[in-house]
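*Asks:* whatever this is, show me its structure:
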Amino acid sequence: MSRASVLVVDDDADFRSLVRGELVDAGYDVTLAAGAEEGLQKLAGENVDVLLLDLVMPGKSGCELLREARQMGVQSETVVVTAYPESDMAGQCLEAGAFELLEKPFSSRLLLSTVAHAVERSRLLRTATLYDASRAVFASQDPGAIPQVIVETAASALRADQASLMVPEGPHHLVVAYSKGFPESARGSYVVRIGEGIAGRVAEEGKPVLIVGPASEDPRFRGVRAHGRVHSSIVYPLLAGTRLVGVLNMSRVHEHTPFRPADLELASVFASQALLALENVSLVRKAVHNERLAFAGRLAAELTHEVANPAAFVISNLEFLLEELRPASGPGAAERLAAARDALEGARRIARVVGDMRGALRGEEKELSTCDLNDAVRFALRMSALQVSNAEITTSLGDGVQVRGDEARLGQVFLNLLVNAGQALAGRPDARVRVTTERSGDEVRVMIADNGPGIAPADQRRIFDAFFTTKRGESGSGLGLAISREIVSQHGGELTVESEVGKGSRFIVKLPAAG
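*Replies:* This next block holds a predicted model:
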């Protein structure tokens, strides 16, 4: 536990020196002030556990100092030293919130005992405040609101002007789950790479930090740019063993009193409760998720059985129709032939998806081959033509975009993304979709962008979760993006999103290039 701190305010230099010696020998950090004005200046710049002040001083009295300190938000327990404990002024100090009156002259033993009790009360009250905040977190009935409750109660309990909770997004990044008090430029889909920035470094090292003054002046964080002027910060990693669950950030901007080591200890109390709350939410979601996946697995097994035979009949009949249509001529013959080819290709892909699903259920692994992503994109554009018919489609398909993979499954990814774009653009008169493929070094990228309504920051970190959907009614199962990300991941790649509300979204598929 950190050393307790005491501010001694008295106009008698000999008395200040005597009291300081006793308290320092007892292990306290002691600051001195020769009068009320100097004492108020000290309190404006630092937080102390106990305020030990003389009742009668030149200028402002100890009682006036106490009232002004309370108006400043100072919560320190106050011990008033006086030779006249029965006076009206002494009584006024008690009414203003003084913890104890200490009558002069007093023994060293009485001084140390009184200060020790004041420190104990100060820390117990602050700890009780944090436990009350913890109860508020656990009282929340909405698992989705837990990040907001954690941030708002942490900011209130620790008197922080700014607070945020960041959670892992994949193995390498942190995203903001909820924030309070930050400037507009720092809100939204703020992403930090683990190991970079203040929160990223704390997440990597797994140790809480207390920063007093600008972070750029702290040797541990040189070169790090902070948002706005921050006087002090506490950054606390939430760890379940060695597994990172989140990072809690608290900063004081408007309040000049910086955080102290005692605040870091109190933050640890709240952080432990926040961790439990987040883990409870995670367990509930996992239980629901696993139950849904189990049901989906049973349903998939039935579907593969029920769809396989009809798909084979459809393919056989389409192959027959295609052969019959080849020699045909006249108006519309070419269009009918093209429609039959597309239908046959779609049916064959259905059969391949069913076969892949059956293989996955049996634990089989499919052998990958070199394929051109442009072919998979063109297929997806043809298959989604109806869903994006109201949008202006532009494409920029680059060269050298071959990858090692399953063209049919990658085509499914692009089809999902295009269908989602079409649904997001429904009813928009100026709807636009742009599809781009390109190679950059050893990486191939496919980007599908739209000018739709965009995705809310709170939803961006969840849209790849199975069964999560922002679509109303029966238009979304919440599986398309989850399956797409899994397919991309199985190919050694990454599926990410960039989105801004009111401006649109861009989904980016990154895959290792073949050769």
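*Asks:* from now on I want contacts and neighbour counts done on CA atoms only, so please keep to that.
*Replies:* OK.
*Asks:* what's the strand or helix carrying Leu417 packed up against?
*Replies:* In this structure, Leu417 sits in helix 407-424 according to DSSP states H and E. Applying 3 or more C-alpha pairs under 8 Å, 6 or more residues apart in numbering; DSSP states H and E, one finds that helix 407-424 contacts helix 333-361, helix 373-383, strand 443-450, helix 480-490.
*Asks:* from the contact counts, what lies against the first one?
*Replies:* Packed against helix 333-361, as judged by 3+ C-alpha pairs under 8 Å, 6+ apart, are the following elements: helix 261-325, helix 373-383, helix 407-424.
*Asks:* nearest to Pro453, out of those helices?
*Replies:* Across the helices and strands packed on helix 333-361, the minimum distance to Pro453, taken as C-alpha to C-alpha, is reached by helix 407-424, at 6.9 Å.
*Asks:* now the second one, please; I'll put the structures next to each other:
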Amino acid sequence: MSYNSAQQTPNASAFAPSEFQAEGDKHILVVDDEDGVRNLFASFLSESFDCTTAASAEEALLLLAARPYALVISDVMMPGRNGIELLREVVARYPDTVVVMCSGIDRTQRVLDAVRLGAYDYLVKPCDLDVLAMTVERALERRSLLRAARQYKLDIERSNDELRRSKAELERLQTQIIQSEKMASLGQLAAGVAHELNNPAGFIYGNMEILDECTRGLACLLAFYEAVPLAPDLAARARRIEEEVDYGHALSDLRSIIADCREGAERIRDVVQNLRTFSRLDEAEFKKVDIHEGLESTLRLLARYYSADGVRLSRDYAELPPVDCFAGQLNQVWLNLLVNAAQAARAGGEVRITTRRDGQMAVVRVSDDGQGIAPEDLKRIFDPFFTTKPVGEGTGLGLSVTYSIVERHRGTISVESTPGHGATFTVSIPIDAPRDAEGAEGQTHQR
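*Replies:* Coordinates of the predicted model:
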């Protein structure tokens, strides 16, 4: 059906662009096989829009592929591919483009089909140009509102993601604070225990020295008495006392007891020294520290833990310069990694410690020959409360705290594992701390 141009005179004042229209809403494509309809619509719409025309669905698809259009106004009945097929293509390929269908045949079912397939509206030709203007306005307004709604949804999803990340970070910080308080309490307890043990151990050790001297003096005195001749009655009495006391064996036992007590006191002193070295409460400042000394003091604390399960330990230490760090915190890293490695290695397994220098970084690797870590667990291994141990055997905080300590030192920690072939944790710490690292205690950084 064709238009009578005398009956349909373009009236530019009938069209008033909506306040919702943006710069991207200026491009409209008119698709109709009738020249009169295309020219009339294009002439009317060109007053306010960048209007392009196409005589077929195939031509329209080529134009749509070349540039985006805000609105497509298409006839239904056209040679070749009809308007309904074009509608399907536009809806599938160009979700930001609104489609208005036109037809000279007013059929309710066709209107419903077009709307069901995604058309915004359906115009019956010939249509009043004021109706066309109103339809275009509303179609573009709907497009703008839909795009704004999609953007708003994306913004909400992005905000929700940020809130989830912030919540997770707050939980991690809270966990770290709790764990730090626990470690501080443990350090204070260790210092108190060390102090309480150190003084009695010193008394015992000092008294053993005096007792040893007295024992040697008594032995000399007894030897002297044995060499001096006694009157028969005194000699008989001395023999009876000697038989009752058996002072020869008593003297030997006394020497052995003194040696055992001295060894025990020395072991107490070693434990105290290891506690002090490990906690480093007397060295809380940021300073140069020998990493190997920290590793060895931690291993001494774990010596019985390793030997009880028959876990073998191998070391491969390279020459390393002193490293800037908080020694007590770094020792906590070694403790967590070495305990986990021993548990993973199981009875008769092996734990390997290697150190090396990589540029300006000191690198420590702790490896075990256990069952390894499942690939799905590797991504979460440093998350708070995540643990692969049975219920009741782990809090899931050790590696999270380890991660935070290494991060606080401006270092890195990573893990490599193949199921069935053990795991290796690699810690890299700057040898010379960055200028701001000393003030980083208590601060945290996002992963």
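*Asks:* need the helices and strands packed on helix 407-424 of the first structure in CSV (columns: mean neighbour count).
*Replies:* Listed next are those as CSV, based on neighbours: other C-alpha atoms under 10 Å:
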stretch, mean neighbour count
helix 333-361, 16
helix 373-383, 20
strand 443-450, 22
helix 480-490, 19
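*Asks:* of all the ones you listed, which lies closest to Val192 of the first structure?
*Replies:* Between Val192 of the first structure and these, the tightest spacing by C-alpha to C-alpha is seen for helix 480-490, at 20.4 Å.
*Asks:* tell me the helix or strand right after that closest one.
*Replies:* Next helix or strand after helix 480-490 of the first structure toward the C-terminus (DSSP H and E): strand 494-500.
*Asks:* for that next one, buried residues please.
*Replies:* 494-495, 497, 499-500 (16 or more other C-alpha atoms under 10 Å).
*Asks:* tell me the spacing between Leu238 of the first structure and Ala274 of the first structure.
*Replies:* In this structure, Leu238 of the first structure lies at 8 Å from Ala274 of the first structure, with C-alpha to C-alpha, to the nearest Å as the measure.
*Asks:* meant to ask about Thr395 of the first structure
*Replies:* Separation of Thr395 of the first structure from Ala274 of the first structure (C-alpha to C-alpha) stands at 47 Å.
*Asks:* who has more neighbours, the two?
*Replies:* For Thr395 of the first structure versus Ala274, the count of surrounding residues by other C-alpha atoms under 10 Å is larger for Ala274: 25 against 15.
*Asks:* what do we get in the second structure for that one?
*Replies:* Ala274 of the first structure is assigned Glu157 in the second structure as its aligned equivalent, the criterion being TM-score structural alignment.
*Asks:* ok, back up a step: and the angle for the helix holding Leu417 of the first structure with strand 494-500?
*Replies:* Angular relation of helix 407-424 of the first structure and strand 494-500 on a 0 to 180 degree scale: 10 degrees, by axes from the mean of the first three to the mean of the last three C-alpha atoms, to 10 degrees.
*Asks:* buried stuff in the following helix or strand past helix 407-424 of the first structure?
*Replies:* Next helix or strand after helix 407-424 of the first structure toward the C-terminus (DSSP H and E): strand 432-440. Buried residues in strand 432-440 of the first structure, counted by 16+ other C-alpha under 10 Å: 432-439.
*Asks:* from those residues, pick the one nearest Phe379 of the first structure.
*Replies:* Val435 (12.7 Å).
*Asks:* next, work out how far apart the aligned residue in the second structure for that closest one and Asp368 of the second structure are.
*Replies:* Under the alignment defined by TM-score structural alignment, Val435 of the first structure corresponds to Ile353 in the second structure. According to C-alpha to C-alpha, Ile353 of the second structure and Asp368 of the second structure sit 9 Å apart.
*Asks:* and Glu293 of the second structure, by the same measure?
*Replies:* Shown here: Glu293 of the second structure relative to Asp368 of the second structure, a distance of 21 Å by C-alpha to C-alpha.
*Asks:* repeat that for Val245 of the second structure.
*Replies:* The gap separating Val245 of the second structure from Asp368 of the second structure is 57 Å, by C-alpha to C-alpha.
*Asks:* now Glu59 of the second structure
*Replies:* Here the distance between Glu59 of the second structure and Asp368 of the second structure works out to 68 Å (C-alpha to C-alpha).
*Asks:* do the same with Arg142 of the second structure
*Replies:* The span separating Arg142 of the second structure from Asp368 of the second structure equals 63 Å under the rule C-alpha to C-alpha.
*Asks:* ok, now Ala168 of the second structure?
*Replies:* Plainly put, Ala168 of the second structure is 31 Å away from Asp368 of the second structure if you go by C-alpha to C-alpha.
*Asks:* would you confirm that Gln387 of the first structure belongs to a helix?
*Replies:* No: looking at Gln387 of the first structure with DSSP: H, G, I helix; E, B strand; the rest coil, it is coil, so not inside a helix.
*Asks:* what about it, how many neighbours?
*Replies:* When neighbours are counted by other C-alpha under 10 Å, Gln387 of the first structure registers 17.
*Asks:* that one - nearest residue in space that isn't next to it in sequence?
*Replies:* Gly422 (5.4 Å; C-alpha to C-alpha, 6 or more residues apart in numbering).
*Asks:* what lines up with the one you found in the second structure?
*Replies:* The criterion is TM-score structural alignment: under it, Gly422 of the first structure has Ala342 as its aligned partner in the second structure.
*Asks:* now do Met166 of the first structure
*Replies:* By TM-score structural alignment, Met166 of the first structure lines up with nothing at all.
*Asks:* Met166 of the first structure touches Val192, doesn't it?
*Replies:* No: counting by C-alpha atoms under 8 Å, Met166 of the first structure does not reach Val192; the two are 9.0 Å apart.
*Asks:* and for these two, which residues touch both?
*Replies:* Common neighbours of Met166 of the first structure and Val192 are listed as 174-175 (criterion: C-alpha atoms under 8 Å, 6 or more residues apart in numbering).
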